[in-house]
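> Below: sequence and its predicted model.
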Amino acid sequence: MTKEMTFNGVDMSRFFRITNIIRPVGNKRSITTDDAPSLGVNVQQVKRGAKEHTIKFDMKTMTAMEMERLKHELAGVLNVLEPVKIIYGDEPDKYYMGLPVDDITPDNITRWFQRSEFKILIPDGVAHSTAYKRFDNPKVETDKIVFDLVNNGNVDAEPIITIKHNAENGYIGVVNAKGALEVGNREEADTEQYKQSEILFDYVTNNGIVKGLQQGQKNAAILNDLSQNLNGTLGIDNTWGRPHIALTNRGSGTRPNNAGSVSWEIPLDSSKQHGALNEYIWWRQIFWLGSANQLGFIKIAISDTEGQFLYGVETIKRANGLDVEYNFLASNGKGGYNLIKQWVFKGTHEETANPFNEPRGWSDLLRRDDMVQVYWWGSYPQFHIPEIKGKKSAKIHVALGTFGNRPQVTHMYLDDIVYRKDFVTGIRDIPNRYRMGSVVILNSENDTVTVDGIEKAGDIVDAPTFIKIPPGKSQLEMYFSSFIKKTPTITVNFEERHL
């Protein structure tokens, strides 16, 4: 009996013919007991352990040399240090996460025909469905949203709940028969007496970056230095199916670097005031090299009402190699700037190396007068800068540039940007924790809460108990702030899991 097997994306039929796959019913069980007073025992704990599969197979080649070469190649495929995806041909709708254990010693029937077996440990003890089950049509009741769910697995599923806000909100509560999870603040109010935060421009919602490029002033940026000729051309690039601002023509001139820029004046707030001492800027950028000799930079800069550079960050690659700098810069009060903090990352596609690769790129700055908080890879360091105290921000600038005629960075984009002014006086309505258009993901697979792509463990109320979906039919209830004006768009996705 021949069965297909895919191990970590590799079709194993190129190495051997499977004669049998032994998959025990259920899982290993361990029971902890103590003596009963007069008869039998008391069961203290029942624990289900891992699964273990045994793969029996034959290997056949034309010569002994081919056999040994094939065995070395097989050893390389099986040499994994953590569980990988395994799919069997007779269970095409499921996959396992496993890794080989023990050695593989073949029976040498002949030098060109060998028979053996190996064991695979499935640490999480379950089979996962290859497709996520999706629920996106809940019942809307007076004070809650209710999902009727069906889990056809025989163990709890771990849902990924995505909430796209269609109105401001400050609280999300999720409840079912297995537990409850709260994020935000149940008591968060929609108004305050004197102060509020206001989104003054939003170039995120509905591909807003296209509108942002149209509305912004071109090649008038106030940056930390004057090393670039600001006569390049910015345009819209749609790589990966989403719009980005990209440098489409670098320009030229007498200065060593060439760039194009776009600037936005901070609009009047609701009290008709210009400028800000308290503000928040969120953006998404991509900085991904195509080769090690590419150079370039993205600068996000804030200038004051006098037309002087205040503070900002630059993502800059200035030499051959993979190292890219992420620098926080601020005014020195003398017309120049200081490098306040520098981080270095690798400009590759790797998730662990580059915070600005294709699926990510989120970052933000928060200002409280002379204090600026900079987001860097899950941390929020704060810096006090006396030189900017009392100086109001007036404009936001973004520049994309190159070093002379050196090759340009392949993927160097601005995808989104949002500006929020904080502590606006005279208006009672306040933006809440979750702005209109924000996306909150409650992920029970990895026990995380993210808001617009940035992890927000601090939003979780008390010790987190991430929701599980029991087998069979069940209901999931969701609650929001009492002041919410429009129901969010919610999807619940989960893999069904089987013992």
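Received it, and whenever you're ready, just let me know what you need. All values reported here derive from a predicted model rather than from experimental measurement.
> From now on I want contacts and neighbour counts done on CA atoms only, so please keep to that.
Noted.
> does the nearest residue to Gln215 once chain neighbours are set aside belong to a helix or a strand, and which?
Excluding the flanking residues, the one nearest Gln215 by Cα to Cα, 6 or more residues apart in numbering is Trp264, at 7.7 Å. Here Trp264, judged by DSSP states H and E, is contained in strand 257-265.
> Stretch 353-369 spans what distance, first to last residue?
Using Cα to Cα, to the nearest Å, the end-to-end distance of stretch 353-369 comes to 33 Å.
> Not counting it itself, show me its contacts.
Contacts to stretch 353-369, defined as Cα atoms under 8 Å, 6 or more residues apart in numbering, come from residues 277-288, 345-351, 372-377, 388-391, 452-454.
> Can you flag the buried ones in the residues you listed?
Neighbour counting over the contacts of stretch 353-369 (16 or more other Cα atoms under 10 Å) leaves 277-288, 345-349, 372-375, 388, 391, 452-454 as the buried ones.
> what about the helices in the protein?
Under the criterion DSSP state H, helices of the chain are mapped to 64-78, 208-215.
> Give me the neighbour count for Asn432.
Residues near Asn432, counting by other Cα atoms under 10 Å, number 22.
> before we go on, here's another structure to hold up against the first:
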Amino acid sequence: SRQGVAGGMKVMTLPADSNGHVGAVNFYSYFNIFAWAGAFGQTGLLQVLFTDKNDKLVAGYGVSKGDMVGNKASMKCWVGGNSPREYASNDFISNNGEGNGAGSMNNTSFNERTGHSDFVKTGSQLEFYWKGSRIKAIIPELETVEIAKVYIYIGQYVQSNKFMTNLSLRNISYRKDKVSVWSNVPNRYAAGSVVEIDMENDKIFTNGVATNKDFVNGGKFFSIPPGESTIIINQSAFNHTPPQVELTWKENYL
């Protein structure tokens, strides 16, 4: 039999943009999820749901653990449109990422040290972050549908009395993309963002999420040549808070 779920929900309406409009056809949200069961058989459900202004589902991302015996949980994503449904599900062991024989199901995504996740809507294309890449769905009828609200739901399976020791949304932010007119444009990276550039492996991460799409055309990943080098770091003129910069490197003996 299917288990019922009971819990609580918070609803956030997107603020109006600088043009006074609420809603975004092209939308991005970063969020950090922590899912670590402290004992076998603990259960719970966490969802981040994106809807239009009439509360109709556009897409959702979440973690579900209905296993009342063991320690298996699932990352799930949902799509709306004409046929609202679960679109993808990926199992993992809800440990703290320490391994212990979990192999490919080790909780490398939602443990105490990680949790980085995101969702992107670009017209009819929906993208859900999972282990360094994005699960993509094309839902044609959502091409011009605007996301206007974010629902956060945390609940428990009613047949269980063992809620997960750790099941929480630690951080969430969102933005509207590809608007026709911008005014008072904020920095692309919110205060407190951590941007990591891995020159050795040609990778960029923002708050732990792979963001090579931010690479500037014509730019180059570089290594430090032998001898003395000077690295000059410039910030945009509109930014009045200098970034904290940390450089690390590996020495190679020639």
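Structure's in. What do you need? Because the structure is a prediction, the values reported are computed rather than measured.
> TM value for the aligned chains?
Aligned and superposed, the two chains score 0.81 in TM-score terms (TM-score structural alignment, normalised by the length of the second structure); 241 aligned residues with a Cα RMSD of 3.0 Å.
> Just tell me the aligned range of the strand holding Trp264 of the first structure in the second structure.
Aligning strand 257-265 of the first structure against the second structure (TM-score structural alignment) gives residues 5-13.
> average offset between that stretch and the first structure?
Aligned to the first structure and superposed, stretch 5-13 of the second structure gives a mean residue distance of 1.4 Å (mean Cα distance after the TM-score superposition for the first structure).
> Now do that stretch: everything it contacts.
148-158.
> Please apply the same query to stretch 303-322 of the first structure.
222-224, 275, 287, 289, 292-302, 323-331, 335, 346-348, 388, 391-397, 403.
> Return the members of those residues classed as buried.
222-224, 275, 287, 289, 292-302, 323-331, 346-348, 388, 391-397, 403.
> Looking at the second structure, name the residue matched to Gly361 of the first structure.
In the second structure, Gly361 of the first structure lines up with Gly115, judged by TM-score structural alignment.
> count of neighbours near that match?
Counted with other Cα under 10 Å, residues neighbouring Gly115 of the second structure total 23.
> Please apply the same query to Lys334 of the first structure.
8.
> likewise Ser263 of the first structure?
By other Cα under 10 Å, the residues close to Ser263 of the first structure number 23.
> nearest spatial neighbour of it, skipping sequence neighbours?
Using Cα to Cα, 6+ apart and skipping residues adjacent in sequence, the residue nearest Ser263 of the first structure is His397, 4.3 Å away.
> The aligned residue in the second structure for the one you found and Val120 of the second structure, how far apart?
For His397 of the first structure, the equivalent position in the second structure is taken to be Tyr151, counting by TM-score structural alignment. According to Cα to Cα, Tyr151 of the second structure and Val120 of the second structure sit 16 Å apart.
> do Tyr30 of the second structure as well
9 Å.
> Likewise for Thr13 of the second structure?
Taking Cα to Cα as the measure, Thr13 of the second structure falls 17 Å from Val120 of the second structure.
> just Tyr153 of the second structure next, same as before
Computed as Cα to Cα, the Tyr153 of the second structure to Val120 of the second structure distance reads 19 Å.
> Please apply the same query to Asp52 of the second structure.
On the measure of Cα to Cα, Asp52 of the second structure and Val120 of the second structure end up 15 Å apart.
> now Pro84 of the second structure
Distance of Pro84 of the second structure to Val120 of the second structure, computed by Cα to Cα: 18 Å.
> Let me see the contact set for Thr43 of the second structure.
37, 64-68, 156-157, 160, 162-164.
> same thing with Ala16 of the second structure?
If you count contacts by Cα under 8 Å, 6+ apart, Ala16 of the second structure has them with 22-23.
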